[in-house]
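Asker: What follows is a protein structure lacking sequence information:
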């Protein structure tokens, strides 16, 4: 792969007009609550730097005074002053760290909390488009970069600039001729830094995006380790990881070369100017136009300004890193959320679930392709269970995802007891609708916490009832029973056990509306029969939409709807559709086809 290949996520389209300063200014709401800590840190560092600039004056006084006049008695107070200035510098720089360490940790936590909360509010379509590693890198490495910027570069950009200005004034005051010589490199350095900023910022953004791509590969490798080992594809994934790592390495090396070039000039030009000033100063001292003490004070001041000047490269580089990290943070925070309707008092009419003219296409669907759902009209009466069947890829799972608004319908309306779901607050809608997905997802938590995620207010009796309905009594055989941690993704359990816990999570709150996406696909025949028997009681008290692939699941329903070509092709009882709908007979082929021939 090419070393400069594009990352998964490019900078915004307005990147050429991007400004690091504008990007960093967007952090103001986070930095404002700790502004006085930052002011205190800047003040402490400024006073410490001021102490550093006083040292050359004391040295000049020593050379022209006690040394020049061989007055040993006058030397000791000045040496004591130097020690005092050194101690003050060390203490004040230590105070700066103490002042901002805890507040900045709080700022980092606040930014990370805001990012996490935003990710929870964003629609599923957003998460479909974004690799998880990109989001993880924003929540970890980018947050760390921003905290360090507020702790060091932000403070020292102010402190070093003011120190440099004060030192320049001091050098010009000591001798304006030498001062002008020493300050000549300032103009080319300003031009160079301006050029460096634009180039380094683009490279920093690419590196951070490539770091997110690398995190994605790593996460996929960890989560899919069983598949990789089963198929012996560890080397393939390792090669893929190495390619991504090599891309990142190339970008980081490019950044290092840019910084090295800048640093060479930043260090070299001032040293050259200082050498010229030393030569001219020596001539002036030889002609008695300048005292030796003044020359020592001037050179000491110039040396004291080496850190403010040489740190410029590091400060600029890190500020650009922080600016791109801020851009990446606000890439997510600026993403529009689903509009929340105003709460309205709508009287339920007991109409059940109704789809009217519902259309849907994925946002990234190729232009010119037809909608996945092309006008769904479907009514599930209150208290009824409807099975939804269709060929693979017909849109069954997508249709069920529209009900809790995991995706927003492109057109049409969906109502629950006469209430338009688009007008219901999401929190209220998801209290009404409970979902069990075909691919069960469990979290690194206990069995109890995973199941009660479906109804946090549920008590022990409801928990046990839900576990019994899902035939999940196996949890009582676990080391700590329902308090046993199931591990990441629940991979310490079998597929059937995970599916049963996901089903228990869906029914624990006795929801008014229930969506089950082929919830029994991972169960053995015996367990499936037991779950179906228990489910019939649950389904008798709710309005349910069940995605079904097998005849046994279809038989749980009062009616069946056949989805084909983006529309509902037919609805009716299982037996009626076997007799009248060839597509349904084909879907239910095998046992059902034989059953249909016998009944005829």
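Answerer: Yep, that arrived. Quick caveat, the model's predicted, so the values are computed rather than measured. Numbering: from 1, shown residues only.
Asker: switch to C-alpha atoms for all contacts and neighbour counts from now on
Answerer: Fine.
Asker: can I assume residue 378 sits in a strand?
Answerer: Yes: counting by DSSP: H, G, I helix; E, B strand; the rest coil, residue 378 is found in a strand.
Asker: Now do the contacts for it.
Answerer: 354, 355, 356, 568 (Cα atoms under 8 Å, 6 or more residues apart in numbering).
Asker: if you set the cut-off to 6 Å instead, what comes out?
Answerer: Applying Cα atoms under 6 Å, 6 or more residues apart in numbering to residue 378 gives the contacts 354, 355.
Asker: how many other residues sit next to residue 579?
Answerer: Using other Cα atoms under 10 Å, residue 579 has 16 neighbouring residues.
Asker: Skip the chain neighbours and tell me the closest residue to it.
Answerer: Nearest residue to residue 579 in three dimensions, chain neighbours excluded: residue 596, at 6.7 Å (Cα to Cα, 6 or more residues apart in numbering).
Asker: Run through who's touching the host helix or strand of that neighbour.
Answerer: Using DSSP states H and E, residue 596 sits within helix 591-599. For helix 591-599, the external contacting residues (Cα under 6 Å, 6+ apart) are residue 585.
Asker: roughly how far out does that helix sit from the chain middle?
Answerer: 54 Å (Cα atoms, centre = their mean, to the nearest Å).
Asker: How about stretch 80-99?
Answerer: Put simply, stretch 80-99 sits 39 Å off its chain's centre (Cα atoms, centre = their mean).
Asker: Buried residues in it, which are they?
Answerer: 82, 85, 88, 89, 92, 93, 96, 99 (16 or more other Cα atoms under 10 Å).
Asker: Same check on stretch 209-224?
Answerer: Neighbour counts over stretch 209-224 (16+ other Cα under 10 Å) mark 209, 210, 211, 212, 213, 214, 215, 216, 217, 218, 221 as buried.
Asker: alright, now check it against this:
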């Protein structure tokens, strides 16, 4: 029996390690896939910090539940054998062995609502702290300019104190339940052994029967404790699954565990393999293109647009008139409510998938840079040589700035480009777009942070690159 238990534990450990890694990876892969398939301008419904909290803590909670489920197989096998042996010795006393299990299940069920509420509150508090930290690190300059360091630190301290209180409350009820489980099992075991000892005095039990009964009783008490802990964890896991699906609005929980390949070895698959032949732009058209922001009801309606190859088209208008909304809807970053988009007369069914290099390159109104070098921010994995990078840098009027930097293209820009000026950030983003040499170049108010001379030089150089087609939003 002992050897069998050791073997079961060993096999369970091997399976557990594999399941923990694979299930955690699968859950995170499926969540990331669904987020990436959402419209780009509305991909995250929570702050990045809160989203990461769900990827980390809530995913780990689900993995723990799966691991415990795997452990249950070994418990069931050993407990079944132990119950058979106990019943063979005395079936009447064996029935009393399960009394603590009934009590534990009743206690857990009574506490289930409190378990769920406490876990949800503690997770939300931890997410708020993570979200606040992310916003702080991304807004260092704004905090310094407003001399609000002390206030921001106090705010973070209050959030962290609330997180500490709720996490302690959550863990307290879990440990309290475990203590009640242990005490209930100990009392029940003691009463069972007293009854067994009484039967031994009456001659119904031999010393050997009593020793076997006491030995196998441990296996039944183990699973009784396991069931209580498992049920509590199950309730908490329901909270984690709910939080994970909250960042995937409109998606069923089944997408979290959908079967997908995890390419852990070898070359990563290329989703572009098998795509249709590249078709250079001749004419881009929109007909009755419509989108309204759900929060305000504002947006665009019935937009008809026609761009021919080599055109330089500028969209202008007052602030809030829908210029950026038009670009985002055209590119699939916002889901169109009505209308058609056609590339050379062929309807574009999925704009977000289609309007990518080599068809389209896009620079948003607020450029996004990563805490890497300028070269890495320009390329972002794109296969381009030094000559192509130099051409993109010149087109973005960035060469003079790079000459003044000691590291040149190897200069690290800091978090969100904090080490660069606003104009330099915009021109790095422009170089990123130009190096891709797409058919359609889309600028969203690119020159808003540029001085007049730099802006003039950039537009002159872009006019000289007339092999591409340009769609530009400008307030000027």
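Answerer: Structure received. Predicted, not measured: the structure shown is a model, and the values here were computed from it.
Asker: Need the TM-score from the superposition.
Answerer: TM-score of the superposed chains, computed with TM-score structural alignment, normalised by the length of the second structure, equals 0.82; 454 aligned residues with a Cα RMSD of 3.4 Å.
Asker: that older thread, nearest to residue 579 of the first structure, of the buried residues of stretch 80-99 of the first structure?
Answerer: Using Cα to Cα, residue 99 comes nearest to residue 579 of the first structure of the buried residues of stretch 80-99 of the first structure, at 79.5 Å.
Asker: can you tell me which residues contact the closest one?
Answerer: Residues in contact with residue 99 of the first structure (Cα under 6 Å, 6+ apart) are residue 37.
Asker: Please work out how many residues are found near residue 97 of the second structure.
Answerer: Using other Cα under 10 Å, residue 97 of the second structure has 23 neighbouring residues.
Asker: where along the stretch 201-350 of the second structure do the strands fall?
Answerer: Ranges of strands in the stretch 201-350 of the second structure, per DSSP state E, counting those that start in this stretch, are 283-292, 299-308, 312-315, 338-343, 346-347.
Asker: Count the residues that sit near residue 302 of the second structure.
Answerer: Residue 302 of the second structure has 13 neighbouring residues, counting by other Cα under 10 Å.
Asker: now do residue 78 of the second structure
Answerer: A total of 19 residues lie near residue 78 of the second structure under the criterion other Cα under 10 Å.
Asker: Aligned to it, what sits in the first structure?
Answerer: Correspondence of residue 78 of the second structure to the first structure, assessed by TM-score structural alignment: residue 163.
Asker: Could you check how far that match is from residue 300 of the first structure?
Answerer: 14 Å (Cα to Cα, to the nearest Å).
Asker: just checking, what's the longest helix in the second structure?
Answerer: Among the segments of the second structure that qualify as a helix by DSSP state H, the longest is helix 149-201.
Asker: Show me what that helix is packed against.
Answerer: helix 99-138 (3 or more Cα pairs under 6 Å, 6 or more residues apart in numbering; DSSP states H and E).
Asker: average offset between the helix or strand following the helix it packs on and the first structure?
Answerer: Proceeding N to C from helix 99-138 of the second structure, the next assigned helix or strand is helix 140-145, under DSSP H and E. By mean Cα distance after the TM-score superposition for the first structure, the fitted helix 140-145 of the second structure averages 2.2 Å away from its aligned residues in the first structure.
Asker: Kindly present the buried residues of stretch 80-99 of the first structure as CSV, with separate columns for distance to residue 288 of the first structure and secondary structure.
Answerer: Converted to CSV, these look like this (distance: Cα to Cα, whole Å; DSSP: H, G, I helix; E, B strand; the rest coil):
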residue, distance to residue 288 of the first structure, secondary structure
82, 28, helix
85, 31, helix
88, 36, helix
89, 35, helix
92, 39, helix
93, 40, helix
96, 44, helix
99, 49, helix
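Asker: of these, closest to residue 177 of the first structure?
Answerer: Closest approach to residue 177 of the first structure among these (Cα to Cα): residue 82, at 27.5 Å.
Asker: what does that closest one align to in the second structure?
Answerer: In the second structure, no residue is equivalent to residue 82 of the first structure according to TM-score structural alignment.
Asker: How much space separates residue 82 of the first structure from residue 58 of the first structure?
Answerer: Residue 82 of the first structure is 7 Å from residue 58 of the first structure, by Cα to Cα.
Asker: likewise residue 209 of the first structure?
Answerer: From residue 209 of the first structure across to residue 58 of the first structure, the span is 51 Å (Cα to Cα).
Asker: Then residue 20 of the first structure?
Answerer: As judged by Cα to Cα, residue 20 of the first structure and residue 58 of the first structure stand 40 Å apart.
Asker: cool, residue 93 of the first structure as well?
Answerer: Applying Cα to Cα, the value for residue 93 of the first structure to residue 58 of the first structure is 21 Å.
Asker: With residue 106 of the first structure instead?
Answerer: According to Cα to Cα, residue 106 of the first structure and residue 58 of the first structure sit 42 Å apart.
Asker: follow-up on the earlier one: post-alignment, the longest helix of the second structure versus the first structure, mean distance?
Answerer: So helix 149-201 of the second structure averages 3.2 Å relative to the first structure (mean Cα distance after the TM-score superposition for the first structure).
Asker: Would you mind getting the angle between that helix and helix 99-138?
Answerer: Helix 149-201 of the second structure runs at 170 degrees relative to helix 99-138, counting by axes from the mean of the first three to the mean of the last three Cα atoms, to 10 degrees.
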